[in-house]
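[1] build me a model:
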Amino acid sequence: MRALQFTEYGPADVLHVAEVAEPHAGPGQIRIAVRASGVTPADAGLRSGRFGARLALPHVPGVDAAGVVDEVGEGVSGVEVGDEVFGMVDLARLGGANAEFAVLAAWAPRPSALSWEQAGGAAANVETATRALDLLDVRDGTTVLIAGAAGGVGTVAVQLAAARGAEVIGTAGPSTQDFVAGLGATPVVYGEGLADRVAALSASRAVDAVLHCAGPVPELVPIAGSPDRVVTIADLSGEHGVRLTHTAGGPGSDPQALHGLAIAAALAEQGSFTVPLAGVFPLAEAADAHRLSETGHAHGKVVLVR
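    Below you'll find the predicted structure:
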């Protein structure tokens, strides 16, 4: 099969399409013929070597995809060959989705309201946003600030938090205020004076929780009132006392929030959830997709198609 891969760490130019052996579904897994798959900043971090992960090279990146089921592993029920699904690979492999066929370890039916491209880029951001919102105990009546609300995880987190009944405030640049408002958040411009602007928006009550997806962390702690009320998915430094959530294994790793996939699918069918796309690229142009993701200014998810 054709798959995206890299044989050495480096810039986006190390990515290339190659013929590789097809994977097969093991126990508890399914295989799909991929229609679209996602690109995340973490994929770029692994490719560059910045994360220090020791991958078995050559490596096929990508952790989420959507497609048509063509193999069902032992012990799997509720899904059949021919079903349309979206989901995630086994994260222990840290990749495998950017290919013609991919093995999924978690999945949900593809909502008819989501295109293949939207579904292909949904799962990783849904899982990440759900996990962070769960850690922050975001629920009906919570006031939550989402820093970086126009990005891939941020756009999803805004919608999922709003669906829980939370009051959502989202930071974004001047040009994306309407975009963030359309997702269900009260937009606020990031930068100097953020705490004052947020205080003016939430004058009736304090911010209960902060999800950090992008931007500086120090200015968020006073807004939350305590570092333990801030969860970050992006700041690896550990310098500010906030909690970093990840599922990469090892100390501090959190369990995956895979229940979020079914929740997002149901919301999409109700018209209450979508996946904004920052860019859609053919597999052969994956280097450009990685470059866009690495800018940190992609408004939505970056996706690859066959």
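[2] C-alpha only now, for contacts and for neighbours.
    Fine.
[3] flag every buried residue along stretch 279-296.
    By neighbour count, with 16 or more other CA atoms under 10 Å as the criterion, the buried positions of stretch 279-296 are 279-281, 283-294.
[4] correction: stretch 23-32
    Buried residues in stretch 23-32, defined by neighbour count with 16+ other CA under 10 Å: His24, Ala25, Gly26, Gln29, Ile30, Arg31, Ile32.
[5] now swap in stretch 6-17 and tell me
    Buried positions in stretch 6-17, judged by neighbour count with 16+ other CA under 10 Å: Phe6, Tyr9, Gly10, Ala12, Leu15, His16, Val17.
[6] again with stretch 177-187
    Applying a neighbour-count criterion of 16+ other CA under 10 Å, one finds Gln177, Phe179, Val180, Ala181, Leu183, Gly184, Ala185, Thr186, Pro187 buried in stretch 177-187.
[7] another sequence for comparison is provided below:
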Amino acid sequence: MKAVLVDHYGPPEKYRVGEIETPHAGAGQIQVRIAASSLNAIDLRLATGAFGIALTFPHVPGCDFAGTVTEVGDGVTAYAIGDEVFGHGIPRALKGMLPFPKPSLTTGTLAEFAVFEADTPFIAPRPATLPAREAAALPTAGLTTNALLAQAKIQPDETVLVIGATGGVGTTLLPALRTKRTIATTRPGDEIVGADETVGYGEYPGEIDVVINLVLPTDQLKEAAKSLKPGGRLYTITFPAPKPEYIDRDDVTFEMVLDMESGVRDVTTLIPTIMKTYSLDDGPRAMVDFAREHTVGKLVVVP
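    Below is the predicted model:
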């Protein structure tokens, strides 16, 4: 089969498209013909060696996907050949390191075919009303959006500041917020849906009820915390884990959001933003663009 291949640790400029043996479903697994896949930061960071995880080369990147079941392994009863599915899988190199009770592992979705564990909440049937491209753009962004909404418990009369609003999570989260005032950090010329106003990075107004950080390292949020009212809340999806000394305020809530319970069935009412679609042959170019350019929304690869 054709796939995007990483031959050694390094930048996305070194990725290539080539032929690799098609993976087949083992016990408890499904093989999926990939209809669309979207890019996430983990796709790049693993291949650079940033996590210190030993990859087997050639490595196929890609986690989020939509596609059609083409093989069903022994013991799988939830799916049949021909089923339309979507979701995400984590590279097998991370097996044993994940906090989820039923993680979804994959051979890599930037390919014509990929194999996934079947018994996981991170894969689900794709509704007929949800196109494959949009379904592929939703899993990681949608799960994170729902986790943020559930933990932050934002009220209609609150003012919310979203830092890093132009990424895949931000552009999915903003339309889902129902607040008095939503402020988003953007760059000049960015067009995003769901923000009442936009500001530059670091230009944070005061009197904010809730700050949601999607991009800055958690130990670089002191300025953002200054914008909060007393008793405000600051939520982050980045590392390192929050510590009070990072923000120098003891009158606000400071928490990390990490969802370990919900599944992709719950994301289908959300609306993703897709900036650009690439062919599989242009998959390496998509990875370079994702790494080097400022993007608004998701980048999707369609075999």
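[8] how about the corresponding residue of the first structure for Gln31 of the second structure, nearest residue that isn't a chain neighbour?
    Residue correspondence to the first structure (TM-score structural alignment): Gln31 of the second structure is matched to Arg31. Sequence neighbours aside, Val103 is the residue nearest to Arg31 of the first structure in space, at 4.3 Å (criterion: CA to CA, 6 or more residues apart in numbering).
[9] which residues does the helix or strand where that neighbour lies contact?
    Secondary structure assigned from DSSP states H and E places Val103 of the first structure in strand 101-104. Surrounding strand 101-104 of the first structure, the residues in contact under the criterion CA atoms under 8 Å, 6 or more residues apart in numbering are 1, 22-25, 29-34, 65, 87-90, 96-97.
[10] next structured bit after that strand?
    Where DSSP H and E defines the elements, the next helix or strand beyond strand 101-104 of the first structure is strand 106-109.
[11] show me what the helix or strand following that next one is packed up against.
    Under the assignment DSSP H and E, the closest C-terminal helix or strand after strand 106-109 of the first structure is helix 116-120. Contacts defined by 3 or more CA pairs under 8 Å, 6 or more residues apart in numbering; DSSP states H and E place helix 116-120 of the first structure against strand 30-39, strand 64-72, strand 84-88, strand 301-305.
[12] show me what secondary structure element comes after helix 116-120 of the first structure.
    helix 123-135.
[13] need the residues that contact that following helix.
    Outside helix 123-135 of the first structure, the residues within contact range by CA under 8 Å, 6+ apart are 63-65, 86-88, 152-154, 156-157, 160-161, 211, 231-233, 245, 256-261, 264.
[14] still on that earlier bit, sort out for me which of the buried residues of stretch 279-296 of the first structure are in helices.
    With helices identified by DSSP state H, the entries of those that belong to them are Ala286, Ala287, Asp288, Ala289, His290, Arg291, Leu292, Ser293, Glu294.
[15] go through these and name the one nearest Arg306 of the first structure.
    When those are compared for distance to Arg306 of the first structure (CA to CA), Ala286 comes out closest, at 10.6 Å.
[16] about what we covered before: just put the helices and strands packed on helix 116-120 of the first structure in JSON lines and tack on distance to Ser112 of the first structure.
    Supplementary listing: these in JSON lines, determined by distance: least, CA to CA, whole Å:
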{"stretch": "strand 30-39", "distance to Ser112 of the first structure": "14"}
{"stretch": "strand 64-72", "distance to Ser112 of the first structure": "12"}
{"stretch": "strand 84-88", "distance to Ser112 of the first structure": "10"}
{"stretch": "strand 301-305", "distance to Ser112 of the first structure": "18"}
